[in-house]
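Asks: Using only what follows, build the 3D model:
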Amino acid sequence: MADLDYSKLHPDTLAVRAGTERTHFGEHSDAMFLTSSFVVGSAEEAMLKFTGQVPGFIYSRFTNPTVSAFEERLAAMEGAERAVATASGMSAIMSLCLAHLRAGDHIVASSVLFGSTMQFFNNYMAKFGVEVTYASPVDLAEWHAAIKPNTKLFFLETPSNPLIDVADIRAIADIAHGAGAILAVDNCFCSPALQQPLKHGADIVVHSATKYIDGQGRVLGGAVVGSNALIEPVYLFLRTAGPTLSPFNAWVLLKGLETLGIRMKAHSENAMQLATWLEAHPKVAKVYYSGLQSHPQHALAERQQSGHGGVVSFDVKGGKDVAWRVIDRVQLMSRTANLGDVRTTISHPATTSHGRLTQEARNRAGIGDGLIRISVGLEHVGDLIADLERGFAD
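Replies: So this is what the prediction gives:
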């Protein structure tokens, strides 16, 4: 693949073919390099590799062929120059922030984010002198108003977790760049199969590869993707601090990428059918899914994404008691807060993924006690509907 122009290939092709690292055995499938270090032929060669004067693998904390293959493949799918893989999605966000921010800097972040992301900003970046201001993902005026002279990073998820808000990446990128800041986009819900934020003006893409990129709930992983200039500081941080993706997990994620495109199409189709059914249900107050015509950013999602993904959230009438009853009664869906799996999962965000947020923060984000989030898997959608009917039954 080294002589091919990745930019001319479809992401589905890149998911299968990009980043292949073959040994002298000529294996067809990607090899797994389970080694902590690599042997050199001489002291001089070791010096040249350690100082970066010649390329090569040294130590699996920061150089490993299997991890490199995953990084190259993911970067190609996002249309980026480079990716750095990390041990989890949260370690990707940590690596991004600690590589690019210092005490006295300021973040403008979406007010609707994964709970752990907000906890990291509020409790840990703040601890080291980095302040954060939150803005509505869909109100550009709030992003403008939040800018300070020390603003260095804009951070958003689109679609957001768990309310599927769709932010205008191009418009927010323009605001960030006008302030001299960079824009990072968490692309977890769409993956590069459905959305490529760099093409819409974002500077960096962050992934929890644990979710759709793996797709079967097997391993943890993350990545930071962007230009060489922006990713090199992240790589240097990872080389020193070591929140590293293991070669085994990288190999599993490589296999996940190979089926990502076809899985995301199937997830989206199932989710659309389930969301349509939920919207007509008398016990549902509101459905959050960008594929629905009723979604306030439906037109934007149609322009920005090639599909709407597999996560559907909805408010039930009756609040927490009814929401918990629905969750407790289902028999097919898995009661877990993970998402992106071939198996459908169901959760109550207010008491799980976003439970550590204050009530005020949940109110600001619109996460009510009656909200249920479903990550729609690849089961037959008729069986999923029947399972929810058990939950809704009087």
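
Asks: For the rest of this, base every contact and every neighbour count on C-alpha atoms.
Replies: OK.

Asks: any idea which element the residue lying closest to residue 194 once chain neighbours are set aside lies in?
Replies: In space, and not counting its chain neighbours, residue 194 is closest to residue 306: 4.8 Å by C-alpha to C-alpha, 6 or more residues apart in numbering. Per DSSP states H and E, residue 306 falls between elements, in no helix or strand.

Asks: correct me, but residue 306 touches residue 196?
Replies: No. Applying C-alpha atoms under 8 Å as the test, residue 306 and residue 196 come out as separate, 9.5 Å apart.

Asks: to compare against the first, here's another:
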Amino acid sequence: MAENGNKGFSTRCIHAGESLDVQGGIHLPLYNHSTFAFENTGKLLDVVEGRNPDGNLYTRYGLNPTIRGLEKKCASLEGGEGCLAFSSGMAAEAATFLAHCNAGDHIICIGDVYGGTYDLLNENLPTLGIETTFVLGHELDDLPRQFREKTRLVFFETPTNPNLEVLDIRRIAAVAKTHGALTVVDNTFASPVNQQPLERGADIVVHSATKYLGGHSDLTGGLVIASAELLAPIWVWRKNLGQMMAPEVAFLLARSLRTLSVRVKAQNRSAQQIAEFLQQQSCVLRVNYPGLKDFAGHVVASEQMSGFGGMLSFVFDGDAAATAAVVDRLRLFSIAASLGGVESLVTQPITTTHYAMLPEERERRGIPDGMVRLSVGLEDVEDLIADLRQALG
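Replies: Model prediction:
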């Protein structure tokens, strides 16, 4: 069980993984060291040979107190046995795939995924002999027939990017287990505030910590949370590929996590109000948000999530140019590709996250030229709605 696992979520955001240093600092300080020295060879070997699991040795290995404190905090928030911090979310995903798949193995990817993830699965991993089958969310009834003898992983986001489709974690994990495959869930959009995949049967959780966990658009990082057994081979790939998160980033991320709960809950409330506003606009064809009662995934989201998140998308009644004109008229929403920060962001998936995806594949996935994705920040929601109203007007 993760550290402080019996405490409330907000308490763990602040206290998990923290310890007083010799000066009495109330938070774990930044140890900006590449290497750590020992009093004698015996103590060095205690760390190298595993007799001192809390010893520090070399930052690329993750044996750095700032990084380890962050990892303990993140494991606690996701209810996992352990966590590994990475230089980016893509690094975390890549190491997970490489650690648990070999040449000839097979991955099933369900639903919409981030464009970079799609490229990794569709372009890069096949060169190593690892094949992926892509199953759309509405094709779940066909999922059992997609498994092969060498299917090792089932990977999906929920809610998905950019359609906010909600996939039933417990249902998918149960199917994967019967076929001897691991379930990997990207929990970036929901964050551990709103969703706990490990509690629902997932084996591994990954995050782009750049987004809600960082929350201030000032760091880049990734996380993998799982059991010690499943993390062990991922740790080797991280070490040998040099994918370690820098201590400075780990220090910033630990700072951000102390306010995670209050930030995300506020973003949940604002996103709900914005989604309801957009539903009332005649120029909006569709609003994708799990908190809307007529949204296709609302029933599953209500059972699986404790909050519906700060992300939403909508389809404007116009072509790509007309939609871009709406986006360009926004003043409080900055045009940017990321998400999860304190500032509100807007993007057209066809120009950023899914730009490299072939038009026919975007069409198959229901990502039209008129789609706009919003990341709702912490501004006053009345101001955000007023901005949207004038842009759509």
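
Asks: circling back to that earlier point, please report how far the residue nearest to residue 194 of structure 1 lies from residue 264 of structure 1.
Replies: 10 Å (C-alpha to C-alpha, to the nearest Å).

Asks: So which of the two has more stuff around it?
Replies: Neighbour count, other C-alpha atoms under 10 Å: between residue 306 of structure 1 and residue 264, residue 264 has more, with 28 against 15.

Asks: Remind me which helix or strand the more buried one belongs to.
Replies: helix 260-279.

Asks: what about the strands in the stretch 201-350 of structure 2?
Replies: Remark: strands assigned in the stretch 201-350 of structure 2 by DSSP state E, counting those that start in this stretch are 204-208, 222-226, 284-288, 311-316, 334-335, 345-347.

Asks: Quick one: residues contacting residue 28 of structure 2.
Replies: 18, 19, 20, 21, 66, 69 (C-alpha atoms under 8 Å, 6 or more residues apart in numbering).

Asks: Residue in structure 1 paired with the first one?
Replies: In structure 1, the residue paired with residue 18 of structure 2 according to TM-score structural alignment is residue 20.

Asks: In three-state terms, label that match for me.
Replies: coil (DSSP: H, G, I helix; E, B strand; the rest coil).

Asks: Can you report how many residues neighbour it?
Replies: That count, for residue 20 of structure 1 with other C-alpha under 10 Å as the rule, works out to 21.

Asks: thought it was touching residue 69?
Replies: Yes. Between residue 20 of structure 1 and residue 69 a contact is recorded at 5.8 Å, counting by C-alpha under 8 Å.

Asks: now residue 38 of structure 2: how far from residue 59 of structure 2?
Replies: 15 Å.

Asks: Return the distance of the aligned partner of residue 45 of structure 1 in structure 2 relative to residue 67 of structure 2.
Replies: When structure 2 is aligned by TM-score structural alignment, residue 45 of structure 1 is paired with residue 43. Between residue 43 of structure 2 and residue 67 of structure 2 the computed distance is 21 Å (C-alpha to C-alpha).

Asks: which one of the two has more residues nearby?
Replies: Here residue 43 of structure 2 and residue 67 are compared on neighbour count by other C-alpha under 10 Å; more neighbours surround residue 67, at 29 against 15.

Asks: coming back round to it: need the buried ones from the contacts of residue 28 of structure 2 selected in ChimeraX.
Replies: In ChimeraX, a selection of the buried entries from the contacts of residue 28 of structure 2 looks like this (16 or more other C-alpha atoms under 10 Å):
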select :18,66,69
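
Asks: export the contacts of residue 28 of structure 2 to TSV and tack on distance to residue 80 of structure 2?
Replies: Converted to TSV, the contacts of residue 28 of structure 2 look like this (distance: C-alpha to C-alpha, whole Å):
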residue	distance to residue 80 of structure 2
18	17
19	20
20	23
21	25
66	19
69	14
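
Asks: quick one on the thing from earlier: mutual contacts of residue 306 and residue 264 of structure 1, please.
Replies: In contact with both residue 306 of structure 1 and residue 264: 193, 194, using C-alpha under 8 Å, 6+ apart.

Asks: Mean per-residue distance, the helix holding residue 264 of structure 1 versus structure 2.
Replies: On superposition with structure 2, the mean distance recorded for helix 260-279 of structure 1 (mean C-alpha distance after the TM-score superposition for structure 1) is 0.4 Å.

Asks: helices and strands around that helix, which ones?
Replies: Packing contacts for helix 260-279 of structure 1, counted by 3 or more C-alpha pairs under 8 Å, 6 or more residues apart in numbering; DSSP states H and E, involve helix 11-17, helix 191-194, strand 284-288, strand 311-316, helix 381-392.
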